[in-house]
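Trainee: Here is a sequence with its predicted model. Questions after.
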Amino acid sequence: MNPVKQLLNEQLSLIAHSLSSPQRLEILEYLSQTERSVDNLSQLVNLSVANTSRHLQVLKQASLVTVRREGKKRFYKLTGNDVTSLISSLRNTAEIHLAEVERLMQSYLNKEDGLEAISAQELLERSKNNEVTILDIRPEEEFNAGHLPNAINMPLWQIVQRAKSLDPNKEIVAYCRGPYCLFAYDAVNILRDNGFNARRLENGFPEWKAAGNPVQFNQ
């Protein structure tokens, strides 16, 4: 093999290796929402701080994340929207070629959603005409770090008590962290049970942002 090509392939393998852990994929999903500390990530992924740090070092070696220090704390974030696009490509390829992924999709996700999800393009057009109410189901911290324009932050546990504040004449579109985030599916089911016309966004906030669609910030 050409030595230059071999060196290039070795570098590419760093990326492949960094994505070979389900824990690291989960960490990347959380970081695609907002910057997070090591302590916060360890709680979210249910790992020790030491194990979380080791996973982050692998991701940092592959240049998928960057780190900044604030006192004794370390905060990590993705190096760019291209990392989100990389994960999306990995997910799409798995859905096409891995039978187990297709089975899980059919068994646990598709059956939860009786209506076709709305695409980002359709949502953009309908929101311009004020035809929909957009609900962000993520925690407030993630919402404040970036969200769809004019979205209302309504975490899943608040929907039942706050549903009366929603316009019953508008379709509601709920979105969460990504296409596999069950919060959006649960939110749609709760809203439908309460008499609302509701659908979920085809993907989540990270994919929306990575595609170059407009984003609003609260901080």
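Mentor: Everything's here; your move.

Trainee: hey, let's count contacts and neighbours off CA atoms from now on
Mentor: Will do.

Trainee: sec struct for Leu56, please.
Mentor: For Leu56, the secondary structure call by DSSP: H, G, I helix; E, B strand; the rest coil comes out as helix.

Trainee: quick one: it from Ile87, how far?
Mentor: 16 Å (CA to CA, to the nearest Å).

Trainee: out of the two, which sits in the busier spot?
Mentor: Remark: of Leu56 and Ile87, Leu56 carries more neighbours, 23 against 16, as counted by other CA atoms under 10 Å.

Trainee: Spit out the contact partners of that one.
Mentor: Contacts for Leu56 were tallied using CA atoms under 8 Å, 6 or more residues apart in numbering; they are 24, 65.

Trainee: Packing partners of the helix or strand hosting Leu7?
Mentor: Following DSSP states H and E, one finds Leu7 within helix 3-18. Where contact means 3 or more CA pairs under 8 Å, 6 or more residues apart in numbering; DSSP states H and E, helix 3-18 is packed against helix 49-61.

Trainee: after the helix it packs on comes which helix or strand?
Mentor: strand 65-70.

Trainee: what is the orientation angle of whichever helix or strand comes after that next one with helix 49-61?
Mentor: Using DSSP H and E, the helix or strand that follows strand 65-70 towards the C-terminus is strand 73-78. Interaxial angle, strand 73-78 versus helix 49-61 (axes from the mean of the first three to the mean of the last three CA atoms, to 10 degrees): 40 degrees.

Trainee: got another, please set it beside the one above:
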Amino acid sequence: METSKAKEYRNKLYTELAKIGKCLSSARRLELLELLIQCEKTVEKLATETQMTIANTSRHLQVLFKAGLVKRRKQGNFVVYSLVSPQVAELASSLKQVGVVRLEKMQADLAKKTGSLTITLKQAKQQDHALFLDVRPTDEYQAGHIEGALNIPFEQLEEHLSFLPQDREIIVYCRGKLCTYADLATGLLHAKGYEAYSLNYSYYDWVTEKSKLKWLR
């Protein structure tokens, strides 16, 4: 029979887990975690990329901080946030996998609208001569990227098309299944005459396919 101390411990454990679950019940906070998987970022950078106000971004980050999912440090006049552990990245990735059927339907609809062609992670890893195009912001690319990948942030792509070869397949990737930029960029390249494919997986997915617990940094 369960002792009172054991029951008290179990209740405390589930209470703490519930706090994490409640923390993750916000689309905005999930988006912030997805960005922090890429690399550490300042509050201002996160606000810009999520199109939230700095005040609202700070409130969401405070909730994540209190739940023990992110940490922060001062860098001059800025506050820089990052994930506390590889397990947080795995948690966010697992949440995406839970909703994979719904996500795939949404991505199929987007691919149809943009005219983009897709490629699987397995197929992409078998390509020997394709050019990998990373359309994430430069700070995320510098924190880690597929070996040999060229970085052109999505918002700069159209004005830098001359950097891309016309005689090679181009595989475009961004932040994974929750990011639309890979499909949008692939659609743009296809319209401009390039043979391009959208890889709806992130660099995190790429490096953790065989070692799920590997931390990027």
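Mentor: That came through fine. Predicted, not measured: the structure shown is a model, and the values here were computed from it.

Trainee: circling back: list the buried ones in the helix holding Leu7 of structure 1?
Mentor: Residues of helix 3-18 of structure 1 classed as buried by neighbour count (16 or more other CA atoms under 10 Å): 15, 18.

Trainee: That one against structure 2, how far on average?
Mentor: Compared with structure 2 after fitting, helix 3-18 of structure 1 deviates on average by 1.5 Å (mean CA distance after the TM-score superposition for structure 1).

Trainee: Work out the gap between that helix and the centre of the chain.
Mentor: Chain-centre distance of helix 3-18 of structure 1: 27 Å, with CA atoms, centre = their mean, to the nearest Å.

Trainee: Structure 2: matching residues for that one?
Mentor: Mapping helix 3-18 of structure 1 onto structure 2 (TM-score structural alignment) gives residues 8-23.

Trainee: go on, stretch 186-202 of structure 1?
Mentor: Counting by TM-score structural alignment, stretch 186-202 of structure 1 falls onto residues 184-200 of structure 2.

Trainee: Can you name the residues in contact with that stretch?
Mentor: 111, 114-121, 124, 135, 154, 157-158, 166, 168-177, 179, 182-183.

Trainee: now do stretch 153-163 of structure 2
Mentor: For stretch 153-163 of structure 2, contacts defined as CA under 8 Å, 6+ apart pick out 134-138, 152, 181, 185, 188.

Trainee: try it again with 6 Å
Mentor: For stretch 153-163 of structure 2, the external contacting residues (CA atoms under 6 Å, 6 or more residues apart in numbering) are 135-137.

Trainee: Roughly how far does the most centrally placed residue in structure 2 sit from Leu33 of structure 2?
Mentor: Central residue of structure 2 (CA atoms, centre = their mean): Arg175, 3.7 Å from the mean position. Using CA to CA, Arg175 of structure 2 is found at 11 Å from Leu33 of structure 2.

Trainee: same deal with Leu184 of structure 2?
Mentor: Distance from Leu184 of structure 2 to Leu33 of structure 2, by CA to CA: 22 Å.

Trainee: how about the strands of structure 2, start to end?
Mentor: Assigned by DSSP state E, structure 2 shows strands spanning 41-42, 70-75, 78-83, 118-119, 131-134, 150-151, 170-173, 196-199.

Trainee: average gap between the fourth one and structure 1?
Mentor: Going back to what we said before, that points to strand 118-119 of structure 2. Once fitted to structure 1, strand 118-119 of structure 2 is off its aligned match by 2.9 Å on average (mean CA distance after the TM-score superposition for structure 1).

Trainee: Remind me what that strand packs against, helices and strands.
Mentor: Helices and strands touching strand 118-119 of structure 2, by 3 or more CA pairs under 6 Å, 6 or more residues apart in numbering; DSSP states H and E, are strand 196-199.

Trainee: Show me how far the strand it packs on is from its chain's centre.
Mentor: On CA atoms, centre = their mean, the centre of strand 196-199 of structure 2 falls 17 Å from that of its chain.

Trainee: try stretch 143-153 of structure 1
Mentor: Counting by CA atoms, centre = their mean, stretch 143-153 of structure 1 is centred 13 Å from the centre of its parent chain.

Trainee: which residues in structure 2 does it match up with?
Mentor: Aligned by TM-score structural alignment, stretch 143-153 of structure 1 corresponds to residues 141-151 of structure 2.

Trainee: What lies in contact with the matching stretch?
Mentor: Residues outside stretch 141-151 of structure 2 that contact it (CA under 6 Å, 6+ apart): 39, 132-135, 203.

Trainee: Quick one: which of those residues is the most crowded by neighbours?
Mentor: Leu133 leads the contacts of stretch 141-151 of structure 2 on contacts (other CA under 10 Å) with 28 neighbours.

Trainee: ok, it touching Val172?
Mentor: Yes: if you go by CA atoms under 6 Å, Leu133 of structure 2 and Val172 touch, sitting 4.7 Å apart.

Trainee: Now the terminal residues of stretch 153-167 of structure 2, how far apart.
Mentor: Start-to-end span of stretch 153-167 of structure 2 (CA to CA) is 21 Å.

Trainee: Okay, now stretch 32-40 of structure 1: how far is its last residue from its first?
Mentor: End-to-end for stretch 32-40 of structure 1, by CA to CA: 14 Å.

Trainee: Noted, bye for now.
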